[in-house]
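Undergrad: need a structure here:
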Amino acid sequence: MSTISPSEETHQARSPTDRAFLIYQRLVGICLLLLIGVTYPLWIGSATFPAVPAIEALCSVPVWVDRLLLGVLILALVGIQFMGPQTRVSSRLWLTVSAVLVACFLLNQHRFQPWAYQFAVLGLIFGLASPVYARRMTIWISLSIYFYSAISKLNLSFLNELGSDFLATLAAIVGLTLSPEQLVTWKWLALGFPLFELATFALLLFPRTRKIGMVAACAMHLGLIVVLGPLGLAHSWGVLIWNVFFLLQAILLFGFAEPAEKVEPTPSAASGLLVARIVCGCVLLFPMLELVGLGDPWPAWGLYASHVGRTHLFLSRHAVDRLPRPLHAYVDTDSSEDLFVPVRLEKWSLEATGAPIYPGQRFTLAVARAFVSKTDTANATRLVLESPAERFNDERQADTFSGDKIAMEADRRYWWNTKPRAAYLNAR
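TA: Got it, this is the predicted structure:
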């Protein structure tokens, strides 16, 4: 499908705004390569962490398919850099990037990281729409991320958990120490994080205040890089690179005025533009489902949100020695003297794949299911499922059941697949 006419190609770099968007499209390709690089075990089908497909029929797909997809993805991204992001060939390469990412998501839900989702959507928009329209849709998607991310943190659970962690870390960086008792008193200051993000969205929304919003966005992402970086909470490289991308995105998208002239799409490009607009509309509206409890947090831009449902896996102390040696590091035998000790699924994900675990009950329950199946510890494990927290109430409902009931509970609760790929179960 041809989407870029010759007249539109000559328009692509006539103004500083056009040149900035050209640089932005290159930045998308470069950052996607970097993010895949720092999370490469997630994309090569590594057997060190369970891969959970979206549908059960994909559980038997061999690992070489993942590696083939990764090779195609890298070649397409490199090709875009060499040929330029706005050529006819590159429009097809962008669509290839988007299609390969979707295939990767289907083979492993864990790959549906928020940055991978964002870049899959942008790849489709870049491939179907001319630069003028692609820029406008990209701006709306960027605005929606700020808006829904802020809304997802306006709740009591964020104040009591991640918000308090952010506050204490920021205080420590500037030389202050907040005791647990002081945090209880001052935790309300953590509301400043989502409120500042919401104010940034409002400033970026209107052209007259967009430059101020750009400065606010840059300040916010610089602050996050400090808080989440080595001096603070030491989050993964993926989190830091994505924040650097957002900082540069704020400058390239919002630091330049909207072009005054309008470019009408050619008849051959109209159908591609329509598809791009439909996809953009779905991306903008999907987070509404999460607000009513029907969607996953990450595709709803629930970033650093604490209200999501949780899965806690516990293993009997007597069964720890039966585990494969690499898994010992993820069982916290020092946290208590109880018979059952926690298995740190989040730590396992970060160290094995370089990426944070996909949030919510479904995927973490699937990981727990894979752990129990792989280690044959069904009779030595307990699982606790915590419901999502209410916006103004941090209380959660908890269901506890034994490890031999995990598979039954997973199949009963979710229509998305919760079984791991055979390659993980069969690996030694």
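Undergrad: CA atoms for contacts and neighbours, from now on please.
TA: Fine.
Undergrad: The chain: strands as residue ranges?
TA: 310-316, 340-343, 381-386, 398-402 (DSSP state E).
Undergrad: a markdown table please, covering those strands and showing mean neighbour count.
TA: Formatted as a markdown table, the strands of the chain follow (neighbours: other CA atoms under 10 Å):
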| stretch | mean neighbour count |
| --- | --- |
| strand 310-316 | 22 |
| strand 340-343 | 21 |
| strand 381-386 | 22 |
| strand 398-402 | 13 |
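Undergrad: Out of those, which is closest to residue 363?
TA: strand 310-316 (8.9 Å; CA to CA).
Undergrad: Just tell me which of the strands of the chain ends up closest to residue 360.
TA: Taking these one by one with CA to CA, strand 310-316 is closest: 5.6 Å.
Undergrad: any idea how far the closest one is from the chain center?
TA: 23 Å (CA atoms, centre = their mean, to the nearest Å).
Undergrad: The structure of the following sequence is requested for comparison with the preceding one:
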Amino acid sequence: MFREPLKLQLRILQITMALFALVLLSLTWKLWTPQTLFPQVPLFSRVSELPPAVDWLSFAIMVLTLISLFVLSVASLLKKKPEDESAPRFQMLCGCLFLLSFLLEVVFDQHRLQPWAYQFALGLLILTVLKPPRAIPLFRLFVLSIYFYSALSKCDASFVQTLGRQLAEGLFSAVGISTTYWSPQTLSWIAASFPIGEFLIAFGLFFRRTRQVALWAAVGMHLTLMLAIGPLGLNHYKGVLIWNVYFIFQDLILFHTWFQNQTSVEPVGRQAEEQLSPPTYSGLERAVQTLIWIALLAPLLEPTGYFDHWPSWGLYASHHDRVVLLIDEEAKWDLPPDLQPFVDSPRPLSRWCRVRVERWSLADLGAPLYPQARFQLGVAIAVGKAVEQDSPGDASQPRIRLLYESAADRWSGERKIREYNGLSQIEALSQEFLLNATPRPFPMK
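TA: Below you'll find the model as predicted:
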């Protein structure tokens, strides 16, 4: 069956993206609802006054729009006339509504700015609003930017010294090779090769002559990463594995020669007419293209602190600022029993226990912790209020402590650490951030 290749790519991409988005939403549904399992930190402080029903409404819109896009895309693919599209205006509306409802969810809780959801929201907007000759090239550029910025975020000492080594250890452990007696320098050199590979893939996919080699290199990279973080390796949460599977399908649809070798069903006269006539853009198409270009360039601001780490595609990078939450050993027993397993034992000659909020997030919400220090500070404030609410104790003996670690130096990996004792000092730190760092009311039971 001969189909217009760009339109075929667009339809299959929509089906794939809607399907994987539904799967990931189902795995992390607690994150998107007004839950009380984990603190929620709105993007703006006044949002806390709005009713939780808005969360349910926006989540329902996200699910319904994805189902609609999946059904309509399948229906378009099965039509006898390949040029016919099922309810194109309704698909456009679904793409816009999914983005708007996703943004509303993020406004209520910054934790929901998961990188896969951010990618799907922008990707579906491209595929539903723009016509195939404009949508596919822009979508390709969007994917290349993810590889490029992901590689760029790993070009620092902190990745080579920490997460890069962990990925290398997880990879070799998955294939049955022990790294116990390997030197740190050897693991560091292996870790340094990861961003180099991503850079080569990004540039290779950009040029037509090297595209197929880079495509299979990208597939191999995702399979390798799945080994490293899968059950045989670091055993990370399943959502990351599913997202990597999506990337494999996405890259094959976007860059494989099979789609370029398809013959267009458009009449020759119509093709010539479209090539000679100047391109016309509607107001919505111009707005979408402008938004996507902003998303493509905004990650350049990440080193300045004016754009967040995950929307900048800082995936498995560790140079961002962060906080470490500590509580008094006696205060540990005032926490709910469900939270106590995520509190470490104190170090020798110390009474302070570290609260592993990243493990708490994975266990209760099925989603990794949002990496910004602003959000992590909000989580620490919510825990601190719960700890000091019933037993405020002596002001000279605070029951909660926070270590604020600045972004790591690119060349040395060193951080500047500031210490804050007691809830009053920790809450005062929230004034240093441009966006909100105060949590919604959190009744920790």
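Undergrad: returning to what we had before: format the strands of structure 1 as a markdown table; extra columns: distance to residue 219 of structure 1.
TA: A markdown table is the format used below for the strands of structure 1 (distance: least, CA to CA, whole Å):
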| stretch | distance to residue 219 of structure 1 |
| --- | --- |
| strand 310-316 | 32 |
| strand 340-343 | 37 |
| strand 381-386 | 35 |
| strand 398-402 | 39 |
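Undergrad: how about those, which one is nearest residue 356 of structure 1?
TA: strand 310-316 (13.9 Å).
Undergrad: Please check which part of structure 2 the closest one corresponds to in the alignment.
TA: Mapped onto structure 2 using TM-score structural alignment, strand 310-316 of structure 1 covers residues 322-328.
Undergrad: Mean deviation, that stretch versus structure 1?
TA: Between stretch 322-328 of structure 2 and the aligned residues of structure 1, the post-superposition mean distance stands at 0.6 Å (mean CA distance after the TM-score superposition for structure 1).
Undergrad: Look up how far residue 4 of structure 2 lies from the closest residue in space to residue 123 of structure 2 that isn't next to it in sequence.
TA: In space, and not counting its chain neighbours, residue 123 of structure 2 is closest to residue 139: 6.8 Å by CA to CA, 6 or more residues apart in numbering. To residue 4 of structure 2, residue 139 of structure 2 is 17 Å away according to CA to CA, to the nearest Å.
Undergrad: hmm, back to that, between the strands of structure 1, which one is closest to residue 110 of structure 1.
TA: strand 310-316 (15.2 Å).
Undergrad: who touches the closest one?
TA: Residues from elsewhere that reach strand 310-316 of structure 1 (CA atoms under 8 Å, 6 or more residues apart in numbering): 331, 339-345, 359-361, 364-365, 368, 380-388.
Undergrad: neighbours around residue 260 of structure 2, how many?
TA: Neighbours of residue 260 of structure 2 under the rule other CA atoms under 10 Å: 14.
Undergrad: gap between residue 279 of structure 2 and residue 220 of structure 2?
TA: From residue 279 of structure 2 across to residue 220 of structure 2, the span is 38 Å (CA to CA).
Undergrad: of these two, who's got more company?
TA: Between residue 279 of structure 2 and residue 220, counted using other CA under 10 Å, the more crowded position is residue 220 (13 against 7).
Undergrad: So which residue is smack in the middle of structure 1?
TA: Centroid-nearest residue in structure 1, with CA atoms, centre = their mean: residue 114, separated by 2.0 Å.
Undergrad: what's near enough to touch the spatially closest residue to that one that is not a sequence neighbour?
TA: Leaving aside its chain neighbours, residue 114 of structure 1 sits nearest to residue 298 (5.5 Å; criterion: CA to CA, 6+ apart). Residues near residue 298 of structure 1 by CA under 8 Å, 6+ apart: 113, 114, 358, 359.
Undergrad: And residue 126 of structure 2, by the same measure?
TA: Taking CA under 8 Å, 6+ apart as the test, what residue 126 of structure 2 contacts is 135, 138, 139, 288, 289.
Undergrad: rerun at 7 Å
TA: 135, 139 (CA atoms under 7 Å, 6 or more residues apart in numbering).
Undergrad: thought the residue nearest to the centre of structure 1 was touching residue 297?
TA: No: between residue 114 of structure 1 and residue 297 there is no contact under CA atoms under 7 Å: 9.3 Å.
Undergrad: Grab the nearest non-local neighbour of residue 410 of structure 1.
TA: residue 418 (6.4 Å).
Undergrad: What is the burial count for the one you found?
TA: Counted with other CA under 10 Å, residue 418 of structure 1 comes out at 28.
Undergrad: what residue of structure 2 matches up with it?
TA: Checking TM-score structural alignment: residue 418 of structure 1 goes with residue 437.
Undergrad: Same question for residue 362 of structure 1.
TA: Mapped onto structure 2 by TM-score structural alignment, residue 362 of structure 1 lines up with residue 374.
Undergrad: wait, what's in contact with that match?
TA: Per CA under 7 Å, 6+ apart, neighbours of residue 374 of structure 2: 433, 437.
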